[in-house]
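Trainee: Coordinates only, no sequence provided:
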């Protein structure tokens, strides 16, 4: 009787805790060790390549443990789309980001768990970047900043990456805060770059331990081993300044009646009318700050990769230019309506996104409930890691994936092309997909088209006059930028230079 009673108690306890035995097995994965799980098998940087190597042995859906946290690594487009897109209700949560969100102060939508607060922020941002009328209203801004970018490339070509960063920052600053950026020395650009820098410096692998062992956040600052916390708190001051300063600029302008229409002013006006400003200020700051922080870094990484690819592949550059000359001519700049008539340029941009996807490992998702896939169990509360780099370097989908070859997309039939379009994955998945995708995509396209049409990009020469081909190497951090490289940028012709100068004179100065 005693044994029976104990048996009933144990079974009841397991059922109540949700620990009933599953008839399904977990996906295959590397052997684990106690406590560490598989963490000891990961390098300090470049996890995407290690996950891809695991994929060759275990398949495109892998089970691992990061300390005691169950993790599902997804290495293929097909699996990512089935799980994260089609079953997004189960896969739209986030793990707890203690370092970035709670200690450093990046309390923004990308880090929210799925719920009412996330939906509110998503609605705000979707209104600014998914509404067709809003997107059309940004076109004059995109054109203006593109031509300013061309002017910078022609006048001071050695600073080309600075001009690219200014291009991306200027558009978002005007949309988010109504602030017109007049030079790369703009104080708000410097503040954002400083915030990005301290975030990267504070978010090393050792600091991330607090995400797996939350009690570490309570270490006193003076305690040995609390260096990550001291760095995080120092970064928090810079991040808070980034969120506060442009917000206060807009708020002050509204009080004076001189505020320009923008995302922040619109939310402030709505909040004031509803009498909720005091409780909404933190939310509005975070939503506007996310626009700036998320959009500028990724877009500049894409354009930097485009420049590197064009330097390395002059034949591709000339082929794209011939297409533009045939369709657009040389009497005007390429414009949005030309896009459908420039299929090769489209393939070039797709190949840029595939060759060096801007975010190799997307922010991890988290399963809300237990799921089943291909006869495997996907545990509840598991971290789900989409390996976008592996998806865009899948040798079965893209032959010779390390080669930059836009023609690969022209060789695909329509159905295959639709399934292998890198935009399906580089902007994220399901309900977590980037709401600014259309704006970012059109901004990149216009910049690339106008660069090809108006400037020559060549390799620099060494002392003996031999061309220097820059290596295809990229930063192993969250956003993948090309490592510093040099190139020779010149106006294509005096006519092209005059067209840019005339626009600047008539519309900017």
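Mentor: Received, thanks. Just so it is clear, the structure is predicted and the values come from calculations on it, not from any experiment. Residues are numbered from 1 along each chain as shown.

Trainee: From here on, just use CA atoms for contacts and neighbour counts.
Mentor: Noted.

Trainee: The closest residue to residue 316 other than its chain neighbours sits in which helix or strand?
Mentor: Closest residue in space to residue 316, ignoring its immediate chain neighbours: residue 310 at 6.9 Å, by Cα to Cα, 6 or more residues apart in numbering. Assigned by DSSP states H and E, residue 310 belongs to helix 277-312.

Trainee: take a look at this one as well, against the first:
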């Protein structure tokens, strides 16, 4: 994310925290909304007004379908490609109808948004600059059908690659903070010292907040949103009770040899990012959430964050810094008023999420609430 959009990310992060102080039960839908606002504004120049906006809900459905479609073993045709030629009426051909329905959703998620951006450039509804609008304007009459095809799918991949993965990381951050109040306190001390209490932190403060950056890097290390591995036991902290789901399958494009193993062209592989980020030789005590392991070193943090788009790290940084500067992150309560700690159990799918858990945000002071309430409401 280029710096021109930092203000948008800062504002939406503040609105997220402000709304969750009032009603933390909606944290998943609220995170989806705020991150969706950022991505759709930057990609198409469209500002989402509500969580039920089709420009947001359709990509969310497309991503849910993507998770099902890419999960190894969900469809027999992935292992027996010849099945794609069987007639639709034959028993076992239900996957053809499923694929058709998923394709329609993906097509709508991609091209409805793109066409809106393109058609509204002249009306002024499209907020500029944005990825699609800028390219279309610069290309002018020279834009080709192939250009538009590539641009449309590239824009769709920004939405697909940034929405669910950010939600996954935010959930991991909140869970880790609930279980580690001492880390919260240390982070808040850094924020108070560097930023002060008379304004909200911004992404521009990032270079001066090494501990906040370390927390972010540890979130990415501890809970990669796309672990890309086979079923692996996830004994994080002492609260894990499920296995980690598999990630996206890949195929080798040509014959290869790795550490003496021959890997033939077309072989089905699953690179296990989760285990790479939990290798005890690289990360001692890998099942513990320890931001201190990075020791403020950018080179060490990059081992966990280099694979990520820069706009994802800036969005998550804004959410982490704003939340910790203004709130205490606390466990949710059950019907008897007892605290409920999050368990590190994951939902099935290609993109992993912690199973929903109750949480609370308690404002650190009335002044903190005032700062959040006074965030400008302008649309950039």
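Mentor: All right, it came through fine. All of these numbers come straight from a predicted model, not from anything done at the bench.

Trainee: Mind telling me what the residue nearest to residue 316 of the first structure corresponds to in the second structure?
Mentor: For residue 310 of the first structure, the aligned residue in the second structure is residue 177 (criterion: TM-score structural alignment).

Trainee: Could I get the full set of strands for the second structure?
Mentor: Using DSSP state E, the strands of the second structure run over residues 232-233, 243-244, 250-251, 256-258, 261-263, 268-269, 327-333, 339-340, 359-363.

Trainee: sorry, back to before: tell me which residues touch the residue nearest to residue 316 of the first structure, please.
Mentor: 316, 317, 457 (Cα atoms under 8 Å, 6 or more residues apart in numbering).

Trainee: Between those, identify the one with the most neighbours.
Mentor: When neighbours are counted by other Cα atoms under 10 Å, residue 457 leads the contacts of residue 310 of the first structure with 23 neighbours.

Trainee: wait, what's in contact with that one?
Mentor: Counted by Cα under 8 Å, 6+ apart, residue 457 of the first structure has contacts 307, 310, 311, 487, 488, 489, 490.

Trainee: Now with 6 Å, please.
Mentor: 488, 489 (Cα atoms under 6 Å, 6 or more residues apart in numbering).

Trainee: and it, how far is that from residue 488 of the first structure?
Mentor: 6 Å (Cα to Cα, to the nearest Å).

Trainee: same question, residue 470 of the first structure
Mentor: 12 Å.

Trainee: Of these two, which one has the most company?
Mentor: residue 470 (17 against 14).

Trainee: what's the closest of the strands of the second structure to residue 222 of the second structure?
Mentor: strand 243-244 (12.3 Å; Cα to Cα).

Trainee: residues in the first structure aligned with the closest one?
Mentor: Aligning strand 243-244 of the second structure against the first structure (TM-score structural alignment) gives no matching residues.

Trainee: Repeat that for stretch 88-101 of the second structure.
Mentor: Taking TM-score structural alignment, stretch 88-101 of the second structure hits residues 221-234 over in the first structure.

Trainee: same thing with stretch 48-55 of the second structure?
Mentor: Matched against the first structure by TM-score structural alignment, stretch 48-55 of the second structure falls on residues 181-188.

Trainee: do stretch 190-201 of the second structure as well
Mentor: Going by TM-score structural alignment: stretch 190-201 of the second structure matches residues 323-334.

Trainee: Would you format the strands of the second structure as TSV with distance to residue 280 of the second structure included?
Mentor: Formatted as TSV, the strands of the second structure follow (distance: least, Cα to Cα, whole Å):
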stretch	distance to residue 280 of the second structure
strand 232-233	15
strand 243-244	18
strand 250-251	26
strand 256-258	22
strand 261-263	24
strand 268-269	23
strand 327-333	29
strand 339-340	30
strand 359-363	30
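
Trainee: For the counterpart of residue 286 of the second structure in the first structure, give me its contacts.
Mentor: In the first structure, the residue matched to residue 286 of the second structure (TM-score structural alignment) is residue 401. By Cα under 6 Å, 6+ apart, the contact list for residue 401 of the first structure reads residue 393.

Trainee: how close does residue 401 of the first structure get to residue 282 of the first structure?
Mentor: Distance from residue 401 of the first structure to residue 282 of the first structure, by Cα to Cα: 44 Å.

Trainee: Check residue 138 of the first structure too.
Mentor: Per Cα to Cα, residue 138 of the first structure is found 26 Å from residue 282 of the first structure.

Trainee: Could you check what's spatially nearest to the counterpart of residue 347 of the second structure in the first structure, not counting adjacent residues?
Mentor: Aligned against the first structure by TM-score structural alignment, residue 347 of the second structure finds its counterpart in residue 475. Leaving out its chain neighbours, the residue that sits closest to residue 475 of the first structure by Cα to Cα, 6+ apart is residue 481, at 5.5 Å.
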